[in-house]
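>>> Build me a model:
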Amino acid sequence: MKAVYNFNAGPSALPKIALERAQEEFLNFANTGMSVMELSHRSKEYEAVHQEAIDSLKELLKIPDNYKVLFLQGGASLQFSMIPIQFLKENKVGNYLLTGSWSEKALKEAKLIGETTIGGSTKENGYRSIPDLSSLQMNEHDAYVHLTSNNTIYGTQWSHFPDISHAPLIADMSSDILCRPIDVEQFGIIYAGAQKNLGPSGVTVVIIREDLLNEDVSHVPTMLKYQTHAESNSLYHTPPTFSIYMLNQVLRWVKEQGGVNAIEKQNIEKAKLIYDAIDESNGFYTGHADKEARSLMNITFNLPTEEDNKKFLAQAKEFGFVGLNGHRSVGGCRASTYNAVPVEACLQLREFMNAYRK
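Down below sits the predicted model:
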């Protein structure tokens, strides 16, 4: 079979070694004679996987002891509701920083529950940039401040986060968690759907500061309470066991690469290969994002016309490049260079882009 270069925006590429290890264990995990998918989530064999995944995340992200790591379901989209239903109380305001479609969707859900405000937005320039930190509007009535750290559709990413103390900072890191080191202590909550940098779809990671688990949530349904899952180590009901198993395999791979610092170095190298092809094309390729706001994870660009985009994408597909179509809402082209996308794939895309232009 000819080589395939997977640039899908999500679900996306997984490390080959993680897939191979899962394949080896698929029918007989830990000498149980069963697949990990068949094991009871109460079994010691599965609980070892579950705990290893939690411990590995804590190690890789240097998560302090006063934070809990939860494995939930419903994707990041369910978090759009879980957060305000728990923390957006009377006389409080949910403060949302808008940088793209996913932060807009988070705001939309919060509006169904309580009062909201927009503390910063770059919608007026087509989401080509990130709000200037000095321009953000904060208020003492903020229940929390919410942002999306990386914007898959528009190809922008926060390089620095607002340093706030009057309310918890909450970040949707679905598309760039583990792509670079972060200071977890800047945040009250970090959440991320797994299907880009952590593993397959089906599990959502939530990292939550313990003091936020002391809120009065007597009005919240049991399954929507963070307390429920924190108190049971995310085993209140049957978790997505295979997705967590694969998450654990991916975390093992990250450690083998040298950890998050080594992953960041590789991500910078990969993104530069493609951004250079754009910048050195004399306008044949045009990046969507302003240079200072460019994402390491999603590289968005256009050719001179929409017809040119279509021809480029058709020929790229013939050469084995998968998933280069831009999001349906904006069109154009997008290369998603998540952690598991190898340098070689980005090098080959750069070569193709240069050859196609010539």
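>>> going forward, measure contacts and count neighbours with C-alpha atoms only.
Noted.
>>> Residue 207 and residue 191 touch, don't they?
Yes - assessed by C-alpha atoms under 8 Å, residue 207 is found in contact with residue 191 at 6.2 Å.
>>> Now show me the structure for the sequence below, then we'll compare the two:
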Amino acid sequence: MNKRAYNFNAGPAALPLEVLQRAQAEFVDYKETGMSIMEMSHRGAVYESVHHEAQSRLLNLFGSPSGYKVLFLQGGASTQFAMIPLNFLSEGKAAGYVRTGSWADKALKEAKLVGEAFVAASSESEGFRKVPDLRNLELPEQTAYVHLTSNETIEGTSFLNYPDTGSVPLIADMSSDILSRPFDLESFGMVYAGAQKNLGPSGVTVVIAREELLEQSPKHLPTILRYDTHYKNDSLYNTPPSFSIYMVNEVLKWIEEQGGLTGIEQLNRKKAGLLYEAIDQSEGFYNGFAQPDSRSLMNVTFRLGTEELEKKFVKESEAAGFVGLKGHRSVGGLRASIYNAVPYDAIAALVQFMEDFRNKNR
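Got it, this is the predicted structure:
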């Protein structure tokens, strides 16, 4: 096999090589069935065992809290932006949204199409370079739920701690940092994530929610947009993205092999620390975008002195085998997405490239 690229794509993103190799070995003939997992009926016992194993394995990583259900849905986090208010934002209620950047704003925009939504907290005044302090969050009595984005991939910011919202359900879009570190699942009513960053390939969206939130949905909603439909049918109401779910299960096995969420966090902090140190010690040649107390472990965003220099950095990095370092088109700059599956050696190689580039261009 030729040398693999240094993959810093924001999503779809790097997958563990070990997982890809296992999938390759089983691609044509899964467990001596004479079929690929993609060819099987989703009603058959072989696929259903993978489906249920992935659900159980995911909850086990969080300590198997009681009263929570894992759903496998489709449509990405963007569909969840609409499904959440459709299912939970009833007349006379209002939903609180924490504005931390691009993805939080998209979720808020969808909620406003459905019902009343308000900004519970925002870091807009700081240019979204940090996350707001939610320790003294004040919520109106009629608040249906509070929504936050745990990690902003575009701005490169992340919550280190989560608020206590009492009886008001806390819902989080964790698409870009789920399973990157331990957290108390029981402090949330629901978390959700598109798989294509830390969970597996694109095509499946994972929802983990309290069963009491999933059991009843408004009767006027289309069947496929109701959480209770998927809850009562164990995410098998319609044909699921079976291969993506199979891959999620394999990624979850790999996380267990790394020492679970505690082991993954240790590796992620080591990787992020190496890269942030290179930025901070560059004597101003590289400038981190996110403020230090809000820095993401998954998406490291930084700038150079001029856009011309940034374009040169991207061009030369691509020639050297680095992929995905150009910042999002909406904000520019540079970004290295260093999700769970990005190996430490890739970070070390990037740091060396950054040092060489600095020496040639300062």
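>>> Am I right that residue 301 of the second structure sits in a strand?
Yes - counting by DSSP: H, G, I helix; E, B strand; the rest coil, residue 301 of the second structure is part of a strand.
>>> Name all residues that make contact with the corresponding residue of the first structure for it.
Aligned by TM-score structural alignment, residue 301 of the second structure pairs with residue 300 of the first structure. Residues in contact with residue 300 of the first structure (C-alpha atoms under 8 Å, 6 or more residues apart in numbering) are 153, 154, 155, 287, 288, 289, 326, 332, 333, 334, 335.
>>> separation between the residue lying closest to residue 3 of the first structure once chain neighbours are set aside and residue 306 of the first structure?
Distance criterion C-alpha to C-alpha, 6 or more residues apart in numbering; nearest residue to residue 3 of the first structure, sequence neighbours excluded, is residue 320 at 6.2 Å. Going from residue 320 of the first structure to residue 306 of the first structure by C-alpha to C-alpha, to the nearest Å gives 21 Å.
>>> and residue 121 of the second structure, what helix or strand is that in?
Per DSSP states H and E, residue 121 of the second structure falls inside strand 116-122.
>>> That strand: how far from the chain's middle?
How far strand 116-122 of the second structure lies from its chain's middle: 22 Å, per C-alpha atoms, centre = their mean, to the nearest Å.
>>> what number of residues lie near the residue nearest to residue 3 of the first structure?
Residue 320 of the first structure: 14 surrounding residues under other C-alpha atoms under 10 Å.
>>> And for residue 225 of the second structure?
Neighbour count for residue 225 of the second structure, taken as other C-alpha under 10 Å: 18.
>>> Then residue 44 of the second structure?
Other residues near residue 44 of the second structure come to 9 when the count uses other C-alpha under 10 Å.
>>> for residue 303 of the first structure, same thing?
Neighbour tally, residue 303 of the first structure, other C-alpha under 10 Å: 20.
>>> Tell me where the second structure has strands.
Here the second structure has its strands, by DSSP state E, at 6-7, 68-73, 94-99, 116-122, 143-149, 151-152, 157-158, 170-173, 190-194, 205-210, 287-288, 299-303, 322-323, 334-337.
>>> Make TSV out of those strands and add distance to residue 251 of the second structure.
Output for these, formatted as TSV (distance: least, C-alpha to C-alpha, whole Å):
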stretch	distance to residue 251 of the second structure
strand 6-7	17
strand 68-73	15
strand 94-99	30
strand 116-122	34
strand 143-149	23
strand 151-152	20
strand 157-158	23
strand 170-173	20
strand 190-194	14
strand 205-210	13
strand 287-288	30
strand 299-303	20
strand 322-323	22
strand 334-337	18
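>>> Next up, the contacts around residue 217 of the second structure.
87, 88, 226, 227, 228.
>>> Show me the two of those residues that sit farthest apart.
Greatest spatial distance among those (C-alpha to C-alpha): 88 and 228, at 11.6 Å.
>>> Let me know the closest of the contacts of residue 217 of the second structure to residue 38 of the second structure.
Of all these, residue 38 of the second structure sits closest to residue 227, with 25.2 Å by C-alpha to C-alpha.
>>> And for the nearest residue to the closest one once chain neighbours are set aside, the neighbour number?
Nearest non-adjacent residue to residue 227 of the second structure, counting by C-alpha to C-alpha, 6+ apart: residue 214, 5.4 Å away. As a burial measure, residue 214 of the second structure scores 23 neighbours (other C-alpha under 10 Å).
>>> Would you confirm that residue 214 of the second structure contacts residue 234?
No - Residue 214 of the second structure lies out of contact with residue 234 (C-alpha under 8 Å); the separation is 11.3 Å.
>>> what residues does the top helix by length along the second structure touch?
Among the segments of the second structure that qualify as a helix by DSSP state H, the longest is helix 260-280. With contacts defined as C-alpha under 8 Å, 6+ apart, helix 260-280 of the second structure is touched by 61, 179-182, 255, 258, 285-288, 297-298, 300, 302, 338-340, 344, 347-348, 351, 354-355.
>>> dump the residue contacts of residue 130 of the first structure.
Counted by C-alpha under 8 Å, 6+ apart, residue 130 of the first structure has contacts 99, 121, 122, 156, 157, 158, 293.
>>> is it true that the second one touches residue 99?
Yes - the pair residue 121 of the first structure and residue 99 passes the contact test of C-alpha under 8 Å, sitting 6.0 Å apart.
>>> Please enumerate the shared neighbours of those two.
Common neighbours of residue 121 of the first structure and residue 99, counting by C-alpha under 8 Å, 6+ apart, are 130, 131.
>>> which one of the two has more residues nearby?
For residue 121 of the first structure versus residue 99, neighbours defined as other C-alpha under 10 Å are more numerous around residue 99 (27 against 21).
>>> Was I right to think the more buried one contacts residue 122?
Yes - at 5.8 Å, residue 99 of the first structure counts as touching residue 122 under the criterion of C-alpha under 8 Å.
>>> Pull up the overlap in contacts between those two.
Common neighbours of residue 99 of the first structure and residue 122, counting by C-alpha under 8 Å, 6+ apart, are 129, 130, 131.
>>> from those residues, which single one is nearest residue 34 of the first structure?
Lowest distance from residue 34 of the first structure to these (C-alpha to C-alpha) belongs to residue 130, with 48.4 Å.
>>> quick revisit: who wins on neighbours among the contacts of residue 217 of the second structure?
When neighbours are taken as other C-alpha under 10 Å, the top entry among the contacts of residue 217 of the second structure is residue 227 (26 neighbours).
>>> residue contacts, that residue?
So residue 227 of the second structure contacts 83, 87, 214, 215, 216, 217 (C-alpha under 8 Å, 6+ apart).
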